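> next comes the sequence, and after it the predicted model I'd like to discuss.
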Amino acid sequence: MYTPKRPRPEFPKRAVITAGMPYGNKPLHFGHIGGVFIHADTFTRFLKDRIGADNVIFVSGTDCYGSPILASYKKHIEESGEDISMEDYVYRFYNLQTNVLKSYDVQPSLYGASAFGESAKVHNKVSETLFNALYEQETLNVMSSPQFFDPIENVYLNGRQVVGKCPVDGCKSDKAYADECALGHQYMQDELIDPVSILSGEKPVLKDVNNWYFILDAYREHLNDMVTKMRKERHVRPNVINTIEEFLKTPVIYVKRKDHEELISKEIDLGANEIQDDGKKPSVTYVFEALENRDLARVKLDTEGIRYRTGKTLVPFRLSGNIDWGVPVPSREGLDDLTFWVWPESLWAPISFTITYLNSLNQPSSDWSKWWLDKDSKVYQFIGEDNIYFYGVAEMGMLMAYLGIRPDDGRSIEDVNFPQLVANCHLLFLDSKASSSSEVKPPMADELLNHYTKDQLRMHFLSLGLSKKSVSFSPKPFDPNCPEDAPDVVLKDGNLLTNVYNRLLRSCFYTAQKYFDSVVPKVEVREEIKDILHKAIYDYEHNMARQEFHLVIYTIDDVIRSVSKYWSKYMKQADDHDSDELRAQVVADAIYAAKSILTLLHPITPSTSEFVREYLNLNETLWSWEHIFDDVTAHMDTPETHKLKFIEPKFDFYKKDESQF
């Protein structure tokens, strides 16, 4: 009997899974599906099997607001002349997104939208409630900050209408916008280097405007405590912890050595707490105790005309903006007609969607806290690594403020049930970061289904190991440089099902049909096959608990091939001796293995798994992990009369796409 080397992992009693929010001006591309949604859906389906479907909620939705969507809408109207409202424009993409998710078997409990439908009504109310809570906790400030203004076009510019160079030292982003770059670095607008207005092509000017800011930089100590807690609990991916820590560094300014020497000669004191100079680097580092001290130093450097770079650090988190298309901010302290900046309201949108879903079940809105905050619940947020700052720093800071934890009150955060971030690394396309402007256009999600089945793609994307590193997606039909006789790497893991597992299933059915009238032989399954399956089940469960999906696929690959070898070895012996007794043993063993493997595949290939279950003529207890080690008869409604469904010659359970023949 197989003895596990470690105890089975524990899971929460209830779980919420979120999967980011695609922008409402585009259909889903391969990165949305392969980088986030399939992973989130697979984990959701596993938890439903593991802790019960009623104990799991999976929410996502269309991110309807934000300056990129507004700019895209205006461009569409100008180029097409179509008479369409902003709401209808976004709703068009919402429908495209929901249809593509269905085609990949991605099935959220609710796929909402922040700007229309019942979820929008709830979202507006949640936004108001959270803003008022933060305001009453005195964690919001009105700050007069510079905003870019295009004097040629005579308009204020939103975040994506200004491009320049990221001021964060060492940043290699190819795009930096008004106050954030494409890699997620945050800075104040007046720090952007060489800004250009995309409307006029000229350099914009800065004008002061008032907005609401959350005092995120005051939560540095609490956020450091949160990181310590994450390390102790050992369940958060290293890339999440490392990225969060980068933003928790003390404020610094990097000045070139010759400029540093000029400051010394002019006896200009920048007010730094420490000056770091090892004599080897081309720049000198000025370290400051607080952000305001760093910003005073920036003023002095600007006055002297000295260029500099800043380091990653916490800055106040902007909550509001002045574009019309957005969620209204409550009027306070004479600030009227503001809307929420899209990033903060998209961070709490999953709460809005959770409430909307609970309301659809006639459950009170207040129950959201039971799912999000209680100790026996857990929230798993599937995101791309570029968004760790927003979810891992800004969201966590606002959560602590909402719970009444102030930066100066000394309260422990040990009892805070922080969401767990499942951040995937970049899913590249043909070894490069996907870009619609590149020579070879990256495929949209629906295009891939013209060449592959959803099962093949789900298997492939899960196998890539995005928890560890960025990986290239290289589908042969979309790679002009791939030799015609080269194998398609996307099919490797799918072939495990369409070839090896398919062959095992067919062999079981055909042998049972030929020798046992489609009846599963009622003999005790050998310990040898149970050991193979039980080890796989334990490994699979641990890998799922850590969201290491590539290891889940590896485990499935190993067990399918092991059982296939078992079949070949012992069925050959049965045929050599023409032994029905041995045939019965091998068929019973293999069907026990096939049903156990099918339970492991259910979260990954849900529709086809249901199809196979129906042919095995087993009931839905097959999916429950309460019965994961049970014999096949435990899943039969009437064991005395049970038979497998009849299959024709060359029958396929897992099918290939027609283009692959």
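All right, it came through fine. Numbering: from 1, shown residues only.
> rest of the way, CA atoms for contacts and neighbours
Fine.
> wait, a strand at residue 254?
Yes. The assignment for residue 254, made by DSSP: H, G, I helix; E, B strand; the rest coil, places it in a strand.
> isn't it right up against residue 301?
No. Residue 254 is beyond contact range of residue 301, at 11.1 Å (criterion: C-alpha atoms under 8 Å).
> okay, these two: which has more neighbours?
residue 254 (21 against 18; other C-alpha atoms under 10 Å).
> and the gap between residue 352 and residue 596?
Distance from residue 352 to residue 596, counting by C-alpha to C-alpha, to the nearest Å: 38 Å.
> ok, residue 573 next?
24 Å.
> for residue 27, same thing?
37 Å.
> and the comparison structure, right after this:
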Amino acid sequence: MPHLLTSALPYANGPLHLGHLAGAYLPADIYARYLRLMGKDVLWVCGSDEHGAAITLRAKKEGISPRDIIDKYHTLNKESFAALGISFDYYHRTSAPLHHETSQEFFRTLDKKGDEFIVRSTEQYYDPEFGQFLADRYIKGTCPRCGFAEAYGDQCEHCGSDLSPTELINPVSTLSGTQPILRETKHWYFDLAKHEEFLRTWIQEGTVDGEQQHDPAQWKKHVIGQCMSWLNEGLQPRAITRDLDWGISVPHPEAEGKVLYVWFDAPIGYISSTRQWCLENGRDWKDYWQNPDTELIHFIGKDNIVFHCLIFPAMLRAHGGYVLPKNVPANQFLNFEGDKFSKSRGWGIELHEYVEEFKDFPNGEDALRWALIRNLPEQQDADFTWDGFTEYYDKDLADKLGNFLNRVTVLTHKFFNGKVPTPAGGARVQERLSEALERIGSHIEAFRFKDAATAFVELATFGNTFLQEAAPWTLAKADPDDPRIAEVMYDCLQIAAVLALTAHPFVPLVSAKVRTVLRQEIVENGDWAQARDQLSAGKPLLRPGHAIGEAGVLFPKIVDRKDDRLLQIIQRQRDKLTAALQERDAAAAPVAETPASALPPAKPEISFEDFTKLDLRTATVLTAEPIKKSNKLLHLTIDLGGGETRSVVSGIAKHFDPADLPGQPVVVVTNLAPRKMAGVRSEAMILMAEDGEGTLQFVSPPTGFGNGWTVR
């Protein structure tokens, strides 16, 4: 039976952080390693998602081409995964020719069916200055839900609301900084609503055409819940094309200049990755994707549930011939020290940074894996902390696993010259070891990886307790030839062998080191199943007379005066977070009160009637440009609401870059008599605040205000 595993394709527009690792990649790695140890036919595919507006936005920001961006981050993320032991069978990329071919074939098949696509002409924002339609991420504006001024056309990253570009208040093109216009364009939509009944039955009952496909009771509740929420609201057609110059060309004679929407082509990346691996390994990709016996599992984060449980299955069903997933064990989100990961605020640590920071510390890669496994966000959001990292490392890896293995190898060399002794009686731990293998394995098969890790620690704890209570050193003092010494060490060595094996899905680098110490072959496919059979038959994993090496200190403790290397690394990370907090607090700190003597003198008193003569209004800057032959003046165009725009000349050129001003909310005096300045007509005056050093700042209306409202 083939086991086909996928992990969400990460965007190749930036480095990945620990939250990504804990969501879709580390859980899949544990599962894949275990299945291989059970001798299963396993193929785990992933790759870089290299299309979409996020790529072009990053390229624009860094001043390089989209190809440069995807090459840079594909390589960085792929190397980071490898350094942390993430054992993909194939890591593809959606810019590859085979992926373009696979995606276009998928589109053609659906298009030929005649009833899977809806073609619509709609109005979409267009940037006249750049001469192109704007994808959602090319548009910014004020969120209509929370008033955040930097919301994108598809989502507000402040409140998390899903948006459409036309909902934004004061939309601005991120390309030119100008207000876009609406222009008609034609797009293809996947008729998702057509598949609603099938999806509802498949999600709730696990059946397709009356045949049982999966067991809904084995799916996580939050996965089922999110799917049913969408189904109960009613599914809508989903656009699958975009007017962009970066992506996969839509293979249709009426779709010139259009590309496939990234959400449509990205999951097809699982298929193209499989095809590429099969081409390079002499296999048939249909044995995985079109074999009814295939166990297809999608590993994702909760933000991808709808795509993998509703949209992609509907696409596969519409195409025909493909298997559907048996499970989608989506994880919740991982936070960092009580807050969301944020590169802009310096909050968190990225994978490549961790690899570089911990590269000289023994087993640093596995230390991270273990800390994340013990705190995986399987059913609810979790929080990574350096205190937790330290505790899991010291208590689990150093005090339990490392301590047991070191003591066993030292005592074996002391009492039996480094060889497995022959016990006088039968093994006393055989049944316990069989149970441990079964317990750890069953948790992994049920995607309960935290429970599996707990069962692994319990086995290491049992080993320490067993050794301590048997106390062979005490027996040796009374009688060096006491046969119980051989029995104890024989049993402890069998425990060590099982720990070395079961460590592999969790901490593979350490597992390999321990197997080397025990002079066993490096873990191979089928070893778990073989060990299970040997133990069930009463046979040892390490036979009498087998020579072993010495473990030494596998995990130097973090809290240890003798070796503070890791403590220093962690302290540097804590210092980084402290600096980020200080910067945030400084930005939010109240301004110190200015002495009255430093303030400018007050102007003569006026009447209330004089003040009411001023017409103060809210507005937004649309355009800004320098005025020739003037180093002080800028020419601005402002939006006063109701379709009214005005020309404004303002003496702020020495204080602001005109490229930064489009989208700036302002308050203006609208009823001053117009006048020409440097040959340019000015029809309003922008209000500014000036401090004692001559620094200017805009007087801005509250976030979320529209244009043209009275200020009084």
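That came in fine, so what should we check first? Bear in mind that the values here come from a model prediction, so they are computed numbers and not experimental data.
> looking at residue 573 and residue 596 of the first structure, which one has more neighbours?
For the pair residue 573 of the first structure and residue 596, the greater number of neighbours falls to residue 596 (24 against 14), based on other C-alpha under 10 Å.
> what does that one align to in the second structure?
Here residue 596 of the first structure is matched to residue 498 in the second structure, going by TM-score structural alignment.
> list the buried ones in the strand or helix carrying residue 226 of the second structure?
Per DSSP states H and E: residue 226 of the second structure is located in helix 221-233. Neighbour-count burial for helix 221-233 of the second structure flags 222, 223, 224, 227, 228, 231 (criterion: 16 or more other C-alpha atoms under 10 Å).
> what of stretch 520-530 of the second structure?
Residues of stretch 520-530 of the second structure classed as buried: 520, 523, 525, 527, 528, 529 (neighbour count, 16+ other C-alpha under 10 Å).
> what stretch of the first structure does stretch 83-92 of the second structure fall on?
If you align by TM-score structural alignment, stretch 83-92 of the second structure falls on residues 103-112 of the first structure.
> wait, what's in contact with residue 433 of the second structure?
Counting by C-alpha atoms under 8 Å, 6 or more residues apart in numbering, residue 433 of the second structure touches 495, 498, 535.
> for residue 441 of the second structure, see how far away the second one is.
Distance of residue 498 of the second structure to residue 441 of the second structure, given as C-alpha to C-alpha: 12 Å.
> same thing with the last one?
The span separating residue 535 of the second structure from residue 441 of the second structure equals 15 Å under the rule C-alpha to C-alpha.
> tell me where the stretch 401-550 of the first structure has strands.
420-424, 427-429, 471-473 (DSSP state E, counting those that start in this stretch).
> can the ones you listed go into CSV with extra columns for mean neighbour count and distance to residue 232 of the first structure?
Converted to CSV, these look like this (neighbours: other C-alpha atoms under 10 Å; distance: least, C-alpha to C-alpha, whole Å):
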stretch, mean neighbour count, distance to residue 232 of the first structure
strand 420-424, 24, 14
strand 427-429, 22, 29
strand 471-473, 20, 29
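> of all those strands, which lies closest to residue 400 of the first structure?
strand 420-424 (14.7 Å; C-alpha to C-alpha).
> post-alignment, that closest one versus the second structure, mean distance?
Strand 420-424 of the first structure, aligned to the second structure and superposed, deviates on average by 1.5 Å (mean C-alpha distance after the TM-score superposition for the first structure).
> where in the second structure does that strand fall?
With TM-score structural alignment as the criterion, strand 420-424 of the first structure aligns to 327-331.
> sweet, I'm off.
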